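Peer 1: Give me the fold of what follows.
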Amino acid sequence: MLTFINRFTVTGTAAEFERAFERTSAFFAAQPGFVRHRLLRHADDPKAYVNVAEWEDRASFRRALEQPGFAEHRDALRALATGEPHLYTTLLERTA
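Peer 2: Below you'll find the model as predicted:
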């Protein structure tokens, strides 16, 4: 399992960013190897968001980024926010 985390600072309006992210979400959900994701908004800062996405593996994630339709989504989000994207592997997981 591979986890992609992207911290966003919204420079446009929150509503525009959320609409663009929803379209991007649908794009990624249709890609092979996509497992799930969550978009989180900071509790005290309405311009701060975090996307936490899980992928089966790095190859699936990379193939999704290489799809012809991805650039449109990337550019739409970049027009509305700055991002800090990083890939992580699980080191420890515990549930109640």
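Peer 1: contacts and neighbour counts: CA atoms only from here.
Peer 2: Will do.
Peer 1: And the helices in this structure, which stretches?
Peer 2: 14-29, 58-66, 70-80 (DSSP state H).
Peer 1: To residue 47, which of those lies closest?
Peer 2: Of all the helices of the chain, it is helix 14-29 that lies closest to residue 47, at 6.8 Å by CA to CA.
Peer 1: Could you give me the buried positions within that closest one?
Peer 2: Under the neighbour-count criterion of 16 or more other CA atoms under 10 Å, helix 14-29 has 14, 17-18, 20-21, 24-25, 28 buried.
Peer 1: Ok, which of the helices of the chain comes nearest residue 45?
Peer 2: helix 14-29 (11.1 Å).
Peer 1: Measure how that closest one sits relative to helix 70-80, angle-wise.
Peer 2: 160 degrees (axes from the mean of the first three to the mean of the last three CA atoms, to 10 degrees).
Peer 1: Helix 14-29 packs against which elements?
Peer 2: strand 34-41, helix 70-80 (3 or more CA pairs under 8 Å, 6 or more residues apart in numbering; DSSP states H and E).
Peer 1: and stretch 19-31, how far out from the chain's middle?
Peer 2: Put simply, stretch 19-31 sits 9 Å off its chain's centre (CA atoms, centre = their mean, to the nearest Å).
Peer 1: Following up with a second sequence; could you model it the same way so I can compare the two?
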Amino acid sequence: MSFTVINTFTLLDPSGAEEFEARFLSHVEWMRAQPGFLAHQAVRSADRPEVYVNLGWWERPEDFQPVLARTTFKEHAEEFHRIVSVEADPSAGLARLDGAPGEPGDLLFVDFITVEGDTDAFVGAYRAYARAAAAVEGFVAADLAKSLFARPGGFTALTRWRTGDAARAATALPQYAALTALAGIRTAPATPVAGNRAVPAPAEV
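Peer 2: The predicted structure follows:
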């Protein structure tokens, strides 16, 4: 299980996308060099292009916490807050499955999930879904993380696909129907901005 930092960035001015992406790419280049950093995936919402989501995977919370105190991080954070609002959701990575290597034209979907009942049952159902989805031609990757305190009963999932047809085929699986019976799921289609997904070893699915 990895420590997963999920940040949602919303542009204060929709015309500021180019500036934000340039600053963000500089920031993640610095973050990749920090001890304990494993990988990240940043996406831009297709339905709400003013919104970006970044999932950052770390070995342990203890590796991430010192980064927040470093001068460079504080400088970058100050720059970001001039152009975006930021919502942080520290989470625990619970499931990860890799298929084919990612490519620039892949489609990504971020699922914002709320479970009001048995969260363990939901995690088990998600793992069953991920295994079934991996058998769909066009599957690339899937991740599931559970919010530690910002969203009680909240989970975030990220799936990556070669085509929209592959993603739609996965949502037609009975295992996906089992998920929707256990949780409320809001799906946001997205496009990749930057990431180095292949670094961490796969977690149990």
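Peer 1: As TSV, the helices and strands packed on helix 14-29 of the first structure with mean neighbour count and distance to residue 87 of the first structure would be great.
Peer 2: Below are those laid out as TSV (neighbours: other CA atoms under 10 Å; distance: least, CA to CA, whole Å):
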stretch	mean neighbour count	distance to residue 87 of the first structure
strand 34-41	15	13
helix 70-80	15	17
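Peer 1: now these in JSON lines, with distance to residue 95 of the first structure?
Peer 2: JSON lines is the format used below for these (distance: least, CA to CA, whole Å):
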{"stretch": "strand 34-41", "distance to residue 95 of the first structure": "18"}
{"stretch": "helix 70-80", "distance to residue 95 of the first structure": "33"}
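Peer 1: out of those, nearest to residue 58 of the first structure?
Peer 2: strand 34-41 (10.5 Å).
Peer 1: what's the burial count for the closest residue to residue 61 of the second structure other than its chain neighbours?
Peer 2: Sequence neighbours aside, residue 3 is the residue nearest to residue 61 of the second structure in space, at 5.8 Å (criterion: CA to CA, 6 or more residues apart in numbering). Here the count is done by other CA atoms under 10 Å, and residue 3 of the second structure has 25 residues near it.
Peer 1: Return the distance of the residue most central in space within the second structure relative to residue 3 of the second structure.
Peer 2: Per CA atoms, centre = their mean, the C-alpha nearest to the average position across the second structure is that of residue 55, at 3.9 Å. Using CA to CA, to the nearest Å, residue 55 of the second structure is found at 10 Å from residue 3 of the second structure.
Peer 1: got the end-to-end distance for stretch 28-48 of the first structure?
Peer 2: 21 Å.
Peer 1: what lines up against residue 75 of the first structure once you look at the second structure?
Peer 2: Here residue 75 of the first structure is matched to residue 78 in the second structure, going by TM-score structural alignment.
Peer 1: Please name the nearest non-neighbouring residue to residue 76 of the first structure.
Peer 2: In space, residue 76 of the first structure is closest to residue 20, 6.5 Å off (CA to CA, 6+ apart).
Peer 1: what sits against that neighbour?
Peer 2: 73, 76-77 (CA atoms under 8 Å, 6 or more residues apart in numbering).
Peer 1: Could you do residue 52 of the second structure as well?
Peer 2: Contacts for residue 52 of the second structure were tallied using CA under 8 Å, 6+ apart; they are 8-10, 42-45.
Peer 1: Ignoring the adjacent residues along the chain, who's closest to the alignment partner in the first structure of it?
Peer 2: Aligned counterpart of residue 52 of the second structure in the first structure: residue 49 (TM-score structural alignment). Nearest non-adjacent residue to residue 49 of the first structure, counting by CA to CA, 6+ apart: residue 41, 4.3 Å away.
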